[in-house]
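Q: pasting the structure only:
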């Protein structure tokens, strides 16, 4: 569906079939992910099309469900790509998604590994698990709609209780989405930047705006969506406070967190913000902090694509492979290594659960263990 067109696929399934827009779900050879603009909210979303350019009903109804739940466009896009891979597997192997069994999902894992060999980098076990989680979530959605599938039937055990969690005999607390299948993966430390690399990136920035963007990512641990959604009214420079407010943004940026919270940054960061206001900010009709001043739609808020272009340019200038989220990893890791309590780091990052903070960032490297043991020896000798 072309961008800006009416997303008619969100109508009732019967209407789609009457209009010829709902063919057999797995009856095509090639499909693709297409960006759309929702006519009601004007927000970006994503659908999966078949070889003839027609929407695939069951997948797109699920993606619409995610959109209405408030999932970010980037999340919907990721799920669309994961389910596109699942669809491609079913077409290649001539399988029916409703009749798919657990052994077929194991075959899907092998297919994911085999099909990725054509790419420069094979799919990691973490990536495969993310794809499997999306597939499991799709099946859970169908199960709640009452759609009968082989996987939903495999959840039934005995006559006293009609439904029990899938693989109930293994883990009684897992949902269908979580328990469909996972592959064992190697736990990797989050990629972080060292101080000299951060300085190289800051020095490579041509504009104060870009330098400020990197500075806030590094000093606050904010997600890129939170930074792009900042308004001037959110920044209280006199006390170094930045309020992160969940709201709908023109550039599609999402704060992700459901409630507003405050992070503190240094005086140096606020001085950089003041320099940006004086030397680069111009008169615009909105209050966004990060705006296109030199390229793209002049005066419009920066979006994800603009930031990706910026980071690619910085990568070429410095020789570093970086992403915006690496600054968040770096900030959290530095806080924990400096002795911050995990509960404080959780609040600063805006995590809903402390387990998210500890499982993602609280990993000790060999250097951390060595430094801790050295401190132990010094204290023991006192």
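A: Nice, thanks for sending it over. Small disclaimer: the values here were computed from a predicted structure and weren't measured.
Q: all contacts plus neighbour counts: C-alpha atoms, from now on.
A: OK.
Q: Which helix or strand contains residue 47?
A: If you go by DSSP states H and E, residue 47 is part of strand 44-49.
Q: just checking, what packs against that strand?
A: Here strand 44-49 touches strand 32-37, helix 57-68, helix 73-93, going by 3 or more C-alpha pairs under 8 Å, 6 or more residues apart in numbering; DSSP states H and E.
Q: Can you mark which positions in stretch 198-216 are buried?
A: Neighbour-count burial for stretch 198-216, counted by 16 or more other C-alpha atoms under 10 Å, picks out 198, 201-202, 204-205, 208-216.
Q: out of those, who's nearest residue 366?
A: Residue 366 lies nearest to residue 198 out of the buried residues of stretch 198-216, by C-alpha to C-alpha, at 22.3 Å.
Q: Can you tell me the SS state at the closest one?
A: helix (DSSP: H, G, I helix; E, B strand; the rest coil).
Q: From residue 324, how far off is it?
A: Remark: distance between residue 198 and residue 324 (C-alpha to C-alpha, to the nearest Å) = 12 Å.
Q: here's the one I want to compare it with:
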């Protein structure tokens, strides 16, 4: 059975695939190295490594040759995935109804991994199987049509012959009351003591994610030089792609995101807290220091890790039972996009603010929002987003 192996790489980590003989699976490793050269995020490489490990387990169990795969081969692989055991030699009949296999999203990701793997090898080594797995079609999926769609129709595009029914579930979102509950669970303003009580860093993090729609990796990559406080104009932050000592990635390209005055004041209070703790004497280059840093663990003032953030998420879940049990920091991003669209902000502006590659991604992900009038009665979204400075990207 093939497995995924974690490997140290410079200051970060990467992943590779080992076969049942505990040797590196060379075709998989060559493709994963291509992804690394393309500067794909470590999370992407890890996800693709898991997909290839599942596929290689299937090939080993069925004595299959990866160069001789057919659509029927991939179809059988998907059936094994849905059954929950890609390496099983026999699918039980009847299928065990009490056995939970992977979610449709996971099955879809595994399929995309294998199909992308074959497209890579078809382009680089002429592996003929890709010609069997793809077909030429005219037109595009989804509601979005690009400006030059009439030209694209002449050449068409490649479409996988083996597909998974898309998971049409809506992205999970918070209500405004739930956002407030999470933010206040971190820290609140004591009107009598006239100071913040609790963890101000975490309040700033949750507030930033809610107001900007940043990915967690983008927020943790922020340095103080990236925060442009307002001095007579609208405050903003710069999302910049740069190496991170913990391997955190920004994913999207550089962009500017405007923020409201309240969030900017919260950042100023946080910086004052850092200086009161002595960061200006401990850190030589304060501008180059990370905004979200360790306050009570070593290295003090070192960059905050995602694992620490998820520790706080678990703590909030234990304390606030009314919150959805499965919520993650990425829910803030979905909530932000949903709130802006419900407030009437143009999709192109939302797309630029989120850092999507195109407005098509935004429309396909949140197409249900504009048609769901019932959501407008949940809260006054326009008033909730009024201070975000969202009129600019």
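A: All right, it came through fine. The shown structure was predicted, so the numbers you read here are calculated from the model rather than taken from an experiment.
Q: what stretch of structure 2 lies opposite the strand holding residue 47 of structure 1 in the alignment?
A: Residues 13-18 of structure 2 are where strand 44-49 of structure 1 lands when matched by TM-score structural alignment.
Q: mean shift of the matching stretch relative to structure 1?
A: Comparison of stretch 13-18 of structure 2 with structure 1 after fitting gives an average deviation of 1.5 Å (mean C-alpha distance after the TM-score superposition for structure 1).
Q: What's residue 37 of structure 2 aligned with over in structure 1?
A: By TM-score structural alignment, residue 37 of structure 2 lines up with residue 68.
Q: Please apply the same query to residue 182 of structure 2.
A: Residue 182 of structure 2 maps onto residue 201 in structure 1, by TM-score structural alignment.
Q: Equivalent analysis for residue 61 of structure 2, please.
A: Match for residue 61 of structure 2 (TM-score structural alignment): residue 92.
Q: all helices for the stretch 51-200 of structure 1, in order.
A: Remark: helices assigned in the stretch 51-200 of structure 1 by DSSP state H, counting those that start in this stretch are 57-68, 73-93, 102-115, 125-144, 150-153, 176-179, 195-203.
Q: Reformat these as CSV; add distance to residue 273 of structure 1.
A: Below are the helices of the stretch 51-200 of structure 1 laid out as CSV (distance: least, C-alpha to C-alpha, whole Å):
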stretch, distance to residue 273 of structure 1
helix 57-68, 34
helix 73-93, 28
helix 102-115, 46
helix 125-144, 37
helix 150-153, 54
helix 176-179, 43
helix 195-203, 14
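Q: and residue 340 of structure 1, which of the ones you listed is closest to it?
A: helix 195-203 (18.7 Å).
Q: Mean per-residue distance, that closest one versus structure 2.
A: In this overlay with structure 2, the average offset of helix 195-203 of structure 1 from its partner residues is 1.3 Å by mean C-alpha distance after the TM-score superposition for structure 1.
Q: got the contact list for the helix or strand following that helix?
A: Sequence-wise, the next helix or strand downstream of helix 195-203 of structure 1 (DSSP H and E) is helix 208-220. Residues outside helix 208-220 of structure 1 that contact it (C-alpha atoms under 8 Å, 6 or more residues apart in numbering): 202, 205, 222-224, 227, 263-266, 269, 272-273, 275-276, 280, 290, 324, 327-328, 330-331, 348.
Q: Show the buried residues in the residues you listed.
A: The buried subset of those - by 16+ other C-alpha under 10 Å - is 202, 205, 222-224, 227, 263-265, 269, 272-273, 276, 290, 324, 327-328, 330-331, 348.
Q: Look up how far residue 313 of structure 1 lies from the match of residue 61 of structure 2.
A: From residue 92 of structure 1 to residue 313 of structure 1 the distance is 39 Å (C-alpha to C-alpha).
Q: before we move on, the earlier item: which ones among the contacts of helix 208-220 of structure 1 map onto helices?
A: Members of the contacts of helix 208-220 of structure 1 lying in helices (criterion: DSSP state H): 202, 224, 227, 269, 272-273, 275-276, 324, 327-328, 330-331, 348.
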